[in-house]
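Visitor: Based on what follows, work out the 3D shape:
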Amino acid sequence: MPDLPLVVSAPLAASLNGPAATRLERVGISEISVVAPSFVQGIGIVAVIVMLATAVLLWARIRPGRRRFPRASLLGALLAVVLTQVLVVGAVSARANAHLGFVRTIGDVLAQVRGSGSFAGGPAVLSLPEEPTSIPTSQPSPMPADAAAFTPIKGGSDYTGFSKATVTGRRSGVTQEVWAWTPRGYSPNDGRTYPVLMMLHGDPGSPDGVTTALKAASAMQAAIDSGKMPPAILVMPNLSADSRQTAMPDCADVVGHAQVGTWVQDDIPAVVRASFPNVSPDRSGWAIGGVSSGAFCATWTAIMRSDAFGYVVAMSGFDVPFTGAMSTNRELKSANTLSTLLRTRAHQRLRMWQMAAKDDTGTADLRRDLPSAVPSTDTLEMVTPQTGGHSATLWRQTFPTALSWWGEQLKSPVAADAPLSEPTAEEPSSARQTHGLSGGESATGAGDGADTGAWGSFREVFTGIRGIGVIILMCIVALALSVAAIAPWRGGGFPGPLRRLRGLGGLLPGRARSAEADEPASVDEPAETESADKPAEAPAERPEPRGARESRDSLEAPEDAEGSAPVASPDPGRLKKARALLRGARPVGARLVVLALACVAGTLAIALVSNRIGGFFPTWSIAIQDLALALA
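Guide: Sure, this is the predicted structure:
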């Protein structure tokens, strides 16, 4: 068993020499990384080994011709097949997670599993920012104590622009990673003023997962090089502040939980301004965005803290909170719905860019309700591609469009001290329902729409990636292949284990027998029994054909003066045993192939069920693009 990761103890932090160097503490199981290459490769190797061992078990225990399974053999084979399928699913999931960064440790995985019970102790108590009654005169000056040492992230010979730091927020007490991207040629003393885009990850997620999903570095640099936006800094904080926040993330401070609201609204801007002194000093240069639940949090945060952010870049968000403390009861949901907050909470002028695909069922409420709730002081650009679902492929395609939109807004920045909107509890008039809308059908990834009518519904059920017919069929295939891997095969099969072991023994030195000993005696010429007092007569020498004798003579090593030994000819008995082993290995290989196909079908069945529940991929092509990126 490999050693667990080690962490330096407190005395060792002061000195790495002498006896203190042996004072190491093992990290708990919950802190083991599930994105480390050693973990991902290790679980893949274990899955392959278990699959091979299961094939050998099936070969050895499930013999052909039996009308009933031995109970022990059946149970052992069944457990081995199930274990193999679980490990294969785990290996595929670990590879995808390592690329997309959903969860980082075993503790994060357990937190996701226990997510539904995160608020079982009682109703959530939120601590919300006070509603503004006046315009702030200026942003707080950065404090030297907020500065963090960002370490560049190497990417070979290519310039990545990424750096990261582990930060402890002075106001929230949260300790987490913060990633930052700076454009090529950036210098703190270059005389420029850099706008900032803060991007929030989804649930589950991480900063590195967002950078991979969006291809953020290349998209940012391309937008800057093309002149679509000025040089800017991208910031991505980790929101998984504790196990409850990992399981059901919040945007607000929740009593008894990590204060992630203060972390995002106050600590991160203070850390960025102190660490990058030439960033924009006020809201006119600050945008907040995100994907999925991070998109909801970005819009919610901008409304609550319009003194800190002037722009919103949200992809595949939703109107009503569905996770975290805000989703625990009807009152909290209603009070924190985005369309309600836009009407009822006073805030400075906001400019919002929202993207929500029409085939993403989770964003239907956002597409329907948010445009009509925008007050006259705000603007909204709602982009609604026909297809794309809730996928990283869509986010990657539309992120450059969002950057271009932000670049246009920065040409005439939002005012740092814009007047507050006037709250109203009334539903907006029909004249406002189209306020601020444009480009709804022009987003990258827009398609021709789905088929309609009975034939279209039939095709969707039996060919669509979310179709229940496809899911049932894949489950049946997985079950049938699993049964085929376990069941005896009539008309074929394998010799018993003892015969196979005898075959292996025949290849060992000193155990080889002649080919004549293996061949059965002829029926027409029964072998004579030799006695001790009657020596066996030498068999008559058969005449050898002339051509064969010449051929044999030509291959024999000639005698020379140095007396070299003749070349030994292959032992026909040993060759016969090798051929027999090869013939016996073919059925084992066939059973291994069936077992591997059963594992693939089982993995696909689980993935299809998860996709139907989560509503991530609407089409096979988008799913293949995302999976190809994740499993590459």
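Visitor: hey, let's count contacts and neighbours off CA atoms from now on
Guide: Fine.
Visitor: What segments of the stretch 251-400 of the chain are helices?
Guide: Shown for the stretch 251-400 of the chain, the helices assigned by DSSP state H, counting those that start in this stretch span residues 260-262, 268-275, 293-304, 330-335, 338-344, 364-373, 392-411.
Visitor: right, and these - which one's nearest Leu350?
Guide: Checking the helices of the stretch 251-400 of the chain against Leu350 by C-alpha to C-alpha gives helix 293-304 as the closest, at 7.8 Å.
Visitor: The structure of the following sequence is requested for comparison with the preceding one:
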Amino acid sequence: MGLTSNKVLVLAVVFAVVLFAGTVWLWPRLARRSWQAVGGRIGMLLVTQLALFASVGLAANQAFGFYASWADLFGQENGQGVVVDHIAGGAGSPVQVVATSRVAGVSGGAPQVAGQIQKVDIVGRTTRIAAPAFVYLPPEYFQARNRGRKFPVSVVLTGYPGTAQALVDKLRYPSTAQQLAKSGKMQPMILVMMRPAVAPPRDTECVDVPGGPKTETFFAKDLRDSVMARYRVDKTPASWGIIGDSTGGYCALKIAMHHPRSYAAAVGLSPYYKAPIDPTTGDLFHGDANLRNRANLFWVLKHQAAPETSLLVTSSRIGEHNYKDTLNFIKSVQDTNVTRISSIILPSGGHNFNTWRREIPGALQWLGTRLVSH
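Guide: Have a look, this model is predicted:
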């Protein structure tokens, strides 16, 4: 049974309840002062506490999608990442569809009515990075009258560690986009949903790591090329946006600022503005001061030509640690008089899915007004 299985969660909860009841029942028998009784009490308390913590941890993982599998949890997830090139010379498709599914909460089974979610594997031709993703295709994509139409695309990134599945199930990007389009609040668009951690378990912070994964190049070039090779989308940056939460928000802003000829607009939900260095990232820069500076968005705004792109950032006055940094970032962007900046500032809201679900409808509407279809 998988880490995210409901059966695992139910079994953990039942086990914790049984242990708790057993501890209460056996406590009088372990009330003596012998070392066996003391050891028994300690053992029962420890096992019960561990069972309770496991239940809470599994429930939290179900709610927030931190880890997708047991291997992912224990840092053994290495099936995706930098791979040996198996499409050399242009052979094969850079996007392989693994499975298809319906959009949750949408009635009707036909794609031209309900749209479709495709589970895909994407391979970067230049970076040799392979990454799984979910692609949402709106109903309009399948309708006969739109056969010649090219749709705008938004790349959607999770936080770290995060799972792409959580973008579909927990943050509900496809159903939200479809509802907004149906009500006329947003134009139909394709969503490419994935993790920014394309070389798990490492968190590369969307950096082209010297001697390591070229993550920034993957998102700025390879991902676009792969999607264009498979779907009816336009190559001009005016048709491309990128959005993410937390680490994904930082990546979205950075990639759009570094590559305005790839993305016309970016949204950072609860982002930070400088790549951290910690045990999950390892040495990202290998002593390259320019690479380290470019990973600091404040430095980019101060020392490089302002990019012609549109940015949206979000935060909360109470509950988000990035609030002051976000206000400073807004001011820094305004000072450029070139880059356009918008914001969503909530009165309160923590760094969690519930907060981002409150921001996603407005963020998608904002993206929809800045991207064009052909």
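Visitor: Give me the TM-score for this pair.
Guide: The TM-score (TM-score structural alignment, normalised by the length of structure 2) is 0.82; 344 aligned residues with a C-alpha RMSD of 2.9 Å.
Visitor: what range in structure 1 matches stretch 178-191 of structure 2?
Guide: Stretch 178-191 of structure 2 corresponds to residues 221-234 in structure 1, going by TM-score structural alignment.
Visitor: in what helix or strand does Lys185 of structure 2 lie?
Guide: Under the criterion DSSP states H and E, no helix or strand holds Lys185 of structure 2.
Visitor: whoops, Ala148 of structure 1 was the one
Guide: Following DSSP H and E, one finds Ala148 of structure 1 outside all helices and strands.
Visitor: residues touching it, list them.
Guide: Contact analysis of Ala148 of structure 1 by C-alpha atoms under 8 Å, 6 or more residues apart in numbering lists Ala165, Thr166, Val167, Val271, Ala274, Ser275.
Visitor: how do these look in structure 2, which are kept?
Guide: Of those, the ones still in contact in structure 2 (both residues aligned by TM-score structural alignment, their matches' C-alpha atoms under 8 Å) are Ala165, Thr166, Val167.
Visitor: circling back to that earlier point, next, give me the two most distant ones among the contacts of Ala148 of structure 1.
Guide: Thr166 and Ala274 (14.6 Å).
Visitor: Could you check which of these two has the larger neighbour count?
Guide: Ala274 (19 against 16; other C-alpha atoms under 10 Å).
Visitor: Show me what that one lines up with in structure 2.
Guide: The equivalent of Ala274 of structure 1 in structure 2 is Ala229 (alignment by TM-score structural alignment).
Visitor: Could you check how far its match is from Pro139 of structure 2?
Guide: 20 Å (C-alpha to C-alpha, to the nearest Å).
Visitor: residues in structure 1 aligned with stretch 116-133 of structure 2?
Guide: Under TM-score structural alignment, the match for stretch 116-133 of structure 2 is residues 161-178.
Visitor: Could you list the buried residues of the matching stretch?
Guide: For stretch 161-178 of structure 1, the neighbour count (16 or more other C-alpha atoms under 10 Å) marks 161-170, 172-178 as buried.
Visitor: okay, the lengthiest helix in structure 1 sits on what stretch of structure 2?
Guide: In terms of residue count, the longest helix belonging to structure 1 (DSSP state H) is helix 572-614. On structure 2, no counterpart of helix 572-614 of structure 1 exists by TM-score structural alignment.
Visitor: what's the first-to-last distance across the match of stretch 178-191 of structure 2?
Guide: End-to-end for stretch 221-234 of structure 1, by C-alpha to C-alpha: 11 Å.
Visitor: Can you mark which positions in it are buried?
Guide: Quick answer for stretch 221-234 of structure 1 (16+ other C-alpha under 10 Å): Gln221, Ala223, Ile224, Lys228, Met229, Pro230, Pro231, Ala232, Ile233, Leu234.
Visitor: now, which of these lie within strands?
Guide: If you go by DSSP state E, the buried residues of stretch 221-234 of structure 1 have Ile233, Leu234 in strands.
Visitor: Trp455 of structure 1 corresponds to which position in structure 2?
Guide: Per TM-score structural alignment, Trp455 of structure 1 is not aligned with anything.
Visitor: can you confirm Trp455 of structure 1 is in a strand?
Guide: No. Counting by DSSP: H, G, I helix; E, B strand; the rest coil, Trp455 of structure 1 is not found in a strand; it is helix.
Visitor: related to what we said a few turns ago, show me the buried residues of stretch 161-178 of structure 1 that map onto strands.
Guide: Phe162, Ser163, Lys164, Ala165, Thr166, Val167, Thr168, Thr175, Gln176, Glu177, Val178.
Visitor: How many neighbouring residues does Asp253 of structure 1 have?
Guide: Residues lying near Asp253 of structure 1 (other C-alpha under 10 Å) number 20.
Visitor: Aligned to it, what sits in structure 2?
Guide: Aligned by TM-score structural alignment, Asp253 of structure 1 pairs with Asp208 of structure 2.
Visitor: Wait, its match touches Thr215, no?
Guide: Yes. If you go by C-alpha atoms under 8 Å, Asp208 of structure 2 and Thr215 touch, sitting 5.2 Å apart.
Visitor: Sketch out the strands for structure 2, chain order is fine.
Guide: Using DSSP E, the strands assigned to structure 2 run over residues 81-82, 95-101, 116-123, 129-137, 153-157, 190-194, 240-245, 265-269, 310-318, 340-348.
Visitor: Out of the ones you listed, which one sits most buried?
Guide: Neighbour counts (mean count of other C-alpha atoms under 10 Å) averaged over each of these peak at strand 265-269, with a mean of 31.
Visitor: In structure 1, what stretch matches that one?
Guide: Under the alignment (TM-score structural alignment), strand 265-269 of structure 2 falls on residues 311-315 in structure 1.
Visitor: Distance from the matching stretch to the middle of the chain?
Guide: The chain centroid and the centroid of stretch 311-315 of structure 1 are separated by 24 Å, computed with C-alpha atoms, centre = their mean, to the nearest Å.
Visitor: And the contacts of it?
Guide: With C-alpha under 8 Å, 6+ apart as the test, stretch 311-315 of structure 1 has contacts from 286-292, 294-296, 298-299, 302, 350-356, 395, 402, 406.
Visitor: Quick check: the residue nearest in space to the middle of structure 2 vs Glu205 of structure 2, distance?
Guide: Nearest to the mean C-alpha position of structure 2, by C-alpha atoms, centre = their mean, lies Thr158 at 0.9 Å. Here Thr158 of structure 2 is placed at a distance of 12 Å from Glu205 of structure 2 (C-alpha to C-alpha).
Visitor: Appreciated, that's everything.
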